[in-house]
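S.K.: A structural model of the following input is requested.
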Amino acid sequence: MTLLPLFILLLLIFSCKSDDLLTPSKPLLPGDKLLSNGGVFALGFFSLENSTTNSYLGIWYHNIPEREYVWVANRDNPITSSLSGKLVLTNSSDLVLSDSKGRILWTTGNNVTTGGDGAVALLLDTGNFILQSQNFTQIWQSFDQPTDTILPGFKLWANYKTHTAVRLVAWKDFQDPSTGKFILSRDPRTGFQILIWREASLYWRSGLWSSATASDNNGYIWSQIVDDGEEIYSTYNTGNSSRITHWKLDYTGDLILRSWNNQSWEPLFKRPDDGCRH
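M.R.: You can find the predicted model right below:
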């Protein structure tokens, strides 16, 4: 009789499969998906309506009927034709996406030895896909390699000592996630302006933004700027936790703050409507 409670406990542990985790012993295959703990985001394979022969690995809102992709791993290397894809976490702590012929289409390229099965990849309710070691040290995150979308909590940073900055790159068009013409970043020289480039030409720049915080008139959306003397970043959030929003760099070059109104994506702000268009 004393073994029964232990048996039940072990049964519960092994039956409670974590749907937000990827481990070396648990690859992601077509038809599989990771769900963040609160069910906000999903990660898996998808195809677009106009090109069902190509498939991609991406992240989207799980409970919104209008599919909206916020991150795409292999945007310029789709899985083609009748081939299938597989995402694995290697023992060298790399995420590797390959097709059924063994061709590598995307990888994190960390090459950090964690000693066997210690590393895990985790999809968070923020939409961030992170890779961490067994001692919870973060090795890689999708927020450092964004596609075209800024989610709440994402840091739009620039290091004006090294003149580097994180970049968003728009889709090529509405149904093609490959690299488009428009690129957004903070000014890597000073960090106080946001720039949009059209290929090699400056398309738009914001005014100087140096205040610590800013918000809309209703206080629903607020932004914060942090400057440590070497790196500057801005991040935004929503005062209403139930409000689903994101900034999107559209393939037309517009930067749009969008909110889900339970029926469709509603534009709240649009840039460029101020600053300097070139």
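S.K.: all contacts plus neighbour counts: C-alpha atoms, from now on.
M.R.: Will do.
S.K.: looking at it, Lys86 is touching Leu105, isn't it?
M.R.: No. Contact between Lys86 and Leu105 fails when scored by CA atoms under 8 Å: they sit 10.0 Å apart.
S.K.: what's the overlap in contacts for these two?
M.R.: Both Lys86 and Leu105 are contacted by Leu97, Ser98, Asp99, under the criterion CA atoms under 8 Å, 6 or more residues apart in numbering.
S.K.: which one of those has the most neighbours?
M.R.: Leu97 (24 neighbours; other CA atoms under 10 Å).
S.K.: Inside strands: which ones of the shared contacts of Lys86 and Leu105?
M.R.: Those of these mapping onto strands are Leu97, Ser98, Asp99, per DSSP state E.
S.K.: quick one: the last one from Leu43, how far?
M.R.: Relative to Leu43, Asp99 is positioned 17 Å away (CA to CA, to the nearest Å).
S.K.: what do you get for the first one?
M.R.: Spatial separation of Leu97 from Leu43 under the definition CA to CA is 13 Å.
S.K.: again with the second one
M.R.: Using CA to CA, one gets 16 Å for the distance from Ser98 to Leu43.
S.K.: Buried residues of the helix or strand hosting Thr53, list them for me.
M.R.: Secondary structure assignment for Thr53, by DSSP states H and E: strand 51-61. Neighbour-count burial for strand 51-61 flags Asn54, Ser55, Tyr56, Leu57, Gly58, Ile59, Trp60, Tyr61 (criterion: 16 or more other CA atoms under 10 Å).
S.K.: run this one through as well so I can compare:
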Amino acid sequence: MTKTEVAKTEVAKTEVAKTEVAKTEVAKTEVAKTETAKTLTAPAAPVAAPARRVAASRLAAGAVVAGPLFLAAGVAQGAAREGFDFGRNALSQLALGAAGWIQTLNFLVAGALLLAGAAGLRRLLGGGPGGTWGPALTGVFALSFWAAAVFPADPGAGFPAGAPDATVLSAHGTAHLLAGTAGYLALCAAFVVLARPLAARGLRGWALASRLAPVAVLAGFAGSGASVVAFTAGAGLGLLWLAALTARLAAGAPQPAASAVATDWNQAPCEWGAGGPTSMPSSAAARA
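M.R.: Below is the predicted model of the structure:
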């Protein structure tokens, strides 16, 4: 090979090397553009998603507060009202008499809080399991409280003071009973439906309890003929379980603990020798 040919070959190699360098620079530029785009767009999703979840959780808090508040107000009234006997009278009867407006307001407030809770559950669950029917059935339960406020229960069992022991069923009393029955049947169905998102989050114990809760609630209603206390216990259990499972769903899925090995690899310093890395994470070293 002549000197001229050798020179041409060297020039060709140099051009090839320059081309490879240029390609590398172009690739680096594209990577930099991609990283820049990610940096500019990434904050929107992480900020928006928690903001939506916080708003949904605040609405769902209505269903968490409604039951305990309604029951506490009812117990306080029952203890203060003359002639009221928890062993003979249902909390609904507190809407009767001169101070009945307090229990009527209690029904209205509870219904509003439950409606807010249903809306919060709808946002929390989205299009996931139970995300449509669970909140919808909870909303029906909420509306039954407003119906109970509009159509009061009938007097009886000595309350209000001076009322006869026997209860004569009226039109508004019938409407009150039907509203309560429809509402609690919807609530029991909601418990079964909402067991799905609980199970999907790995909360199998909660899911099982949510499927069993309707049995206890309906057992209380079935025993109301023998004891008003059984009815009150069943109704109260339904309100309290709704509060508990709503709070659990609002809390989100349990977060698994971070892998110790991954943490070691991410945090441990790594020194390179002639043949590759010369150090390893402590956990990996222990297994080596």
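S.K.: Superposing both, give me the TM-score.
M.R.: TM-score for the superposed chains, counting by TM-score structural alignment, normalised by the length of the first structure: 0.23, backed by 114 aligned residues with a CA RMSD of 6.7 Å.
S.K.: I'd say Ser283 of the second structure and Thr263 touch.
M.R.: No. Proximity of Ser283 of the second structure to Thr263 does not meet the contact threshold set by CA under 8 Å, at 9.7 Å.
S.K.: just to revisit the earlier point, what's the closest of the ones in strands among the shared contacts of Lys86 and Leu105 of the first structure to Arg198 of the first structure?
M.R.: Using CA to CA, Leu97 is the member of these that sits closest to Arg198 of the first structure, with 29.6 Å.
S.K.: Could you check how far the closest residue to the closest one other than its chain neighbours is from Thr179 of the first structure?
M.R.: Spatial nearest neighbour of Leu97 of the first structure, excluding adjacent residues (CA to CA, 6 or more residues apart in numbering): Leu87 at 4.5 Å. From Leu87 of the first structure across to Thr179 of the first structure, the span is 21 Å (CA to CA).
S.K.: Please say which of those two ends up with more neighbours.
M.R.: The neighbour comparison of Leu87 of the first structure against Thr179 (other CA under 10 Å) goes to Leu87, with 24 against 18.
S.K.: Next, that one: secondary structure please.
M.R.: Using DSSP: H, G, I helix; E, B strand; the rest coil, the structure places Leu87 of the first structure in strand.
S.K.: Tell me how many other residues crowd Ile139 of the first structure.
M.R.: 18.
S.K.: From what I see, it and Phe129 are in contact.
M.R.: No. Taking contacts as CA under 8 Å, Ile139 of the first structure lies outside contact range of Phe129: 11.1 Å.
S.K.: gap between Tyr203 of the first structure and Ser98 of the first structure?
M.R.: Noted for Tyr203 of the first structure: a distance of 36 Å to Ser98 of the first structure, by CA to CA.
S.K.: same thing with Lys248 of the first structure?
M.R.: Shown here: Lys248 of the first structure relative to Ser98 of the first structure, a distance of 28 Å by CA to CA.
S.K.: Of the ones in strands among the shared contacts of Lys86 and Leu105 of the first structure, just say which sits nearest to Thr238 of the first structure.
M.R.: The closest of these, once distances to Thr238 of the first structure are taken by CA to CA, is Leu97, at 33.4 Å.
S.K.: is it true that the closest one touches Leu89?
M.R.: No. Assessed by CA under 8 Å, Leu97 of the first structure is found out of contact with Leu89, at 9.1 Å.
S.K.: what touches both of these two?
M.R.: By CA under 8 Å, 6+ apart, Leu97 of the first structure and Leu89 have no common neighbours.
S.K.: burial measure for Gly236 of the second structure, as a count.
M.R.: Neighbourhood size, Gly236 of the second structure [other CA under 10 Å]: 18.
S.K.: Provide a list of residues in contact with it.
M.R.: Residues near Gly236 of the second structure by CA under 8 Å, 6+ apart: Gly67, Leu71.
S.K.: need the next SSE after the host helix or strand of it, C-terminal direction.
M.R.: Using DSSP H and E, Gly236 of the second structure falls within helix 228-251. Moving toward the C-terminus from helix 228-251 of the second structure, the next helix or strand (DSSP H and E) is helix 260-267.
S.K.: to the chain's geometric centre, what's the distance from the following helix or strand past that next one?
M.R.: As assigned by DSSP H and E, the chain's next helix or strand after helix 260-267 of the second structure is strand 272-273. Offset of strand 272-273 of the second structure from its chain centre (CA atoms, centre = their mean, to the nearest Å): 51 Å.
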